[in-house]
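**Student:** Generate coordinates for the sequence data below:
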Amino acid sequence: MTSLPVLKLLIAAPRGFCAGVDRAIRIVELALERYGAPVYVRHEIVHNRFVVDALRAKGAVFVEELDEVPDDAPVVFSAHGVPKSVPAEAEARGLHYLDATCPLVSKVHSQAEKLVDAGKHILFVGHGGHPEVIGTFGQVPDGRITLVETLADVETLAPADPDNLAFLTQTTLSVDDTAAIVCALKHRFPAIQGPRGEDICYATSNRQAAVKAIAPLCDAMLVIGAPNSSNSLRLVEAAERAGAKAMLVQRGEDVDFAWLHGVRTLGLTAGASAPEQLVREVVAKLSERYAIEEEQIATAAENMVFKLPRALQAA
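**Tutor:** A predicted model of the protein is given here:
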């Protein structure tokens, strides 16, 4: 019998679920326990097909807009946050809703409101069309926030009052790219006001730091996550910049063994909305072709826990 080639597998820690994702999924599960199926969820609760399908099997119904929710059904808002108009519409219809917005996203929402109340115009660093960006823009009146996606965007900004600006950022961006854009904003607009603390969330920063530590030790890196997951895509970019070829996979069946040809040391991580079950699934898939030597590389410890909404705490 031919022995399998050895593959050294360096697994990042921290990886996978963050506290905000844990909380959002638990809210849907507890809502199903308390109210029974169906429980409606506006938008994917988190950007992971495996998670969404598992909740759908338990009785969650995923919709894009509230007009798809029957009048007497409970509805959950996703972890990415929603514009103010969404809970307002839910209240106007008398819908029972639960807000699963990540508390770190809610913090950005609160900052946006306070800055606009103080008369500031906000320059928001983020990716156009992402649910988190749409939700943040929807916290304040139209015209009070301008989206900044790239360094090139900074050069073309023409604010009416350059001395009365503030900036905020999406929570799931590239730490390095965002730092460069913020530096450019401060250079162009020296009076610009920044947030009190870092807007990019701890989990995004920690997962990128872990990838940066592992990628130089690897021939290639696999990132488990969804193609619409901002934080997962940023992990692929971080690996490539650190010197490893990198690929995004959603689960074990997506592993491309031709792409892995010649790889002797492989890095593995998972985005903040990918469950540990998928990490083990990918390892099992790799084990079909390789003798795996698995090593976990820990770069940070995480113990963050977010409280559930009051309506579900007893459950």
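
**Student:** When you work out contacts or count neighbours from here on, use the C-alpha atoms and nothing else.
**Tutor:** Noted.

**Student:** does Arg234 sit in a helix or strand, and which one?
**Tutor:** Following DSSP states H and E, one finds Arg234 within helix 230-241.

**Student:** what's that helix packed up against?
**Tutor:** Applying 3 or more CA pairs under 8 Å, 6 or more residues apart in numbering; DSSP states H and E, we find helix 230-241 packed against helix 202-214, strand 220-224, strand 245-249.

**Student:** which parts of that helix are buried?
**Tutor:** Neighbour-count burial for helix 230-241, counted by 16 or more other CA atoms under 10 Å, picks out Ser230, Asn231, Ser232, Leu233, Arg234, Leu235, Val236, Glu237, Ala238, Ala239, Glu240.

**Student:** Between those residues, which sits nearest Thr172?
**Tutor:** Asn231 (5.0 Å; CA to CA).

**Student:** my guess is the closest one contacts Ala272, does it?
**Tutor:** Yes. Using CA atoms under 8 Å, Asn231 is in contact with Ala272, at 6.9 Å.

**Student:** list the residues that contact both of these two?
**Tutor:** Residues touching both Asn231 and Ala272 by CA atoms under 8 Å, 6 or more residues apart in numbering: Thr204.

**Student:** and the closest residue to Gly243 other than its chain neighbours, how many residues sit next to it?
**Tutor:** Taking CA to CA, 6 or more residues apart in numbering, and ignoring the residues beside it in sequence, Gly243 has Pro216 as its nearest neighbour in space, at 5.7 Å. Residues lying near Pro216 (other CA atoms under 10 Å) number 17.

**Student:** And the contacts of the helix or strand in which Val133 is found?
**Tutor:** Using DSSP H and E, Val133 sits in helix 131-137. Helix 131-137 is contacted from outside by 80-84, 105, 108-109, 112, 126-128, 145, 170, using CA under 8 Å, 6+ apart.

**Student:** To compare against the first, here's the next sequence to fold:
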Amino acid sequence: MTKTPLTIRLCGPRGFCAGVDRAIQIVVLAIKKYGAPVYVRHEIVHNRFVVEGLETLGAVFVEELDEIPAEHQSQPVIFSAHGVPKSVPADAEQRNLFFLDATCPLVSKVHKQAMRHERQGRHVVLIGHKGHPEVIGTMGQLPPGAVTLVETVEDVDAFEPADPAALGFVTQTTLSVDDTADVIARLGERFPLINAPAAESICYATTNRQEAVKQAAPGCDLFVVVGAPNSSNSKRLVEVALKAGAKRSILLQRAHEIDWDAVGDIGLLGVSAGASAPEVVVNEIIEAFRERFDATIELAETVKETENFLVNRELRDVELTAADMAFVNGVR
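**Tutor:** Sure, this is the predicted structure:
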């Protein structure tokens, strides 16, 4: 049977960013140095494929520190790339736990920006999504009541600060650049004296992936974003693709989730991946389309990423083998 021609417009950059790569390396290195089990508070990154892979090495994922058994409290506990409130390391110290912080350095930068606003006497406005671990972590850097979370322009309109002249804002790192711009603009309209952070809060990887999707999406019959449903940056890519001109856009974790009846007759497919999605899963989904279509790959690359973040000092004496790096990169 003759296959229907299909052009797959593959975005670059896509997938793992430096912060995700660092976080996964921290878990792998900790297991190598200290042995299993190594405990991880919350998913190290928002991707079940990655989490399940780390579990096979000996990582144990918990939501709270009291889930760590007494007999294992000498083993390391790792805080996820999304960051944690200050109360979490304080709790770990009280329990005499040895902990390693895998918070992405760009998230840590936002924490410092928020604390700087607060030190200068400003009430902090955080633009982000309620309940997201990064938002919980950022709000938890400051005393209760020191931060107000806004998600939309409407939230800004409803916000009535005690002192409109003493405000500073920061943003969650994984938001849509365009949507955040609308909220920031409204904050500026209502509160002309509001102070911006010293540097951009949305991380380079989020911006780069969104820009690549913007360029690739026009004309696509379908745009697939590889990522998890609890991944903020992945969900934003779905929205960006639709706004940029894709007729349809969906989020997929694995190839088996593809609803082929819904895919239908397509001629141009866009593909990208959130910052915590491994390349092996991107390839798996592309191969699924190759099985059903006469597919040609067209690379849509906007920029090359060269960022690299160092792991914790405690782990720098451990070397990653080629097999370890293959695992970290999602090639298993």
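
**Student:** Could you tell me the TM-score of the two chains?
**Tutor:** TM-score of the superposed chains, computed with TM-score structural alignment, normalised by the length of the first structure, equals 0.98; 314 aligned residues with a CA RMSD of 0.7 Å.

**Student:** Could you double-check that the residue nearest to Gly243 of the first structure lies in contact with Lys245?
**Tutor:** No. Counting by CA under 8 Å, Pro216 of the first structure sits too far from Lys245 to count as a contact (10.2 Å).

**Student:** got any residues that touch both of the two?
**Tutor:** Counting by CA under 8 Å, 6+ apart, Pro216 of the first structure and Lys245 have no shared contacts at all.

**Student:** re earlier: which bit of the second structure covers the helix holding Arg234 of the first structure?
**Tutor:** Mapping helix 230-241 of the first structure onto the second structure (TM-score structural alignment) gives residues 232-243.

**Student:** how near is the closest residue to Gly36 of the first structure other than its chain neighbours to Val52 of the first structure?
**Tutor:** Counting by CA to CA, 6+ apart, Gly36 of the first structure lies nearest to Gly59, which is 7.9 Å off, once chain neighbours are set aside. Gly59 of the first structure sits 11 Å away from Val52 of the first structure, taking CA to CA, to the nearest Å as the criterion.

**Student:** about what we covered before: show me the residues around the residue nearest to Gly36 of the first structure that make contact.
**Tutor:** Gly59 of the first structure neighbours (CA under 8 Å, 6+ apart): Leu32, Gly36, Ala37, Pro38, Val39.

**Student:** From Ala24 of the first structure, how far off is the second one?
**Tutor:** Translated: Gly36 of the first structure. Separation of Gly36 of the first structure from Ala24 of the first structure (CA to CA): 17 Å.

**Student:** Looking only at neighbour counts, state which of those two leads.
**Tutor:** Set side by side, Gly36 of the first structure and Ala24 show more neighbours around Ala24, with 24 against 15, by other CA under 10 Å.

**Student:** how many neighbours does the corresponding residue of the second structure for Ala31 of the first structure have?
**Tutor:** Aligned counterpart of Ala31 of the first structure in the second structure: Ala30 (TM-score structural alignment). As a burial measure, Ala30 of the second structure scores 25 neighbours (other CA under 10 Å).

**Student:** my guess is Ala30 of the second structure contacts Val40, does it?
**Tutor:** No. Here Ala30 of the second structure does not reach Val40: they are 10.6 Å apart, not a contact under CA under 8 Å.

**Student:** and Glu113 of the first structure, that one's in a helix?
**Tutor:** Yes. Membership of Glu113 of the first structure in a helix is supported by DSSP: H, G, I helix; E, B strand; the rest coil.

**Student:** Give the aligned equivalent of it in the second structure.
**Tutor:** Alignment note (TM-score structural alignment): Glu113 of the first structure maps to Met115 of the second structure.

**Student:** What of His80 of the first structure?
**Tutor:** Aligned by TM-score structural alignment, His80 of the first structure pairs with His82 of the second structure.

**Student:** The first structure: matching residues for stretch 182-193 of the second structure?
**Tutor:** Going by TM-score structural alignment, stretch 182-193 of the second structure lines up with residues 180-191 of the first structure.

**Student:** Need the residues that contact that stretch.
**Tutor:** For stretch 180-191 of the first structure, contacts defined as CA under 8 Å, 6+ apart pick out Val125, Thr150, Leu151, Val154, Pro162, Asp163, Asn164, Leu165, Ile192.

**Student:** how many neighbours does Met1 of the second structure have?
**Tutor:** Around Met1 of the second structure there are 3 residues (other CA under 10 Å).

**Student:** count of neighbours near Ala118 of the first structure?
**Tutor:** When neighbours are defined as other CA under 10 Å, Ala118 of the first structure has 10 of them.
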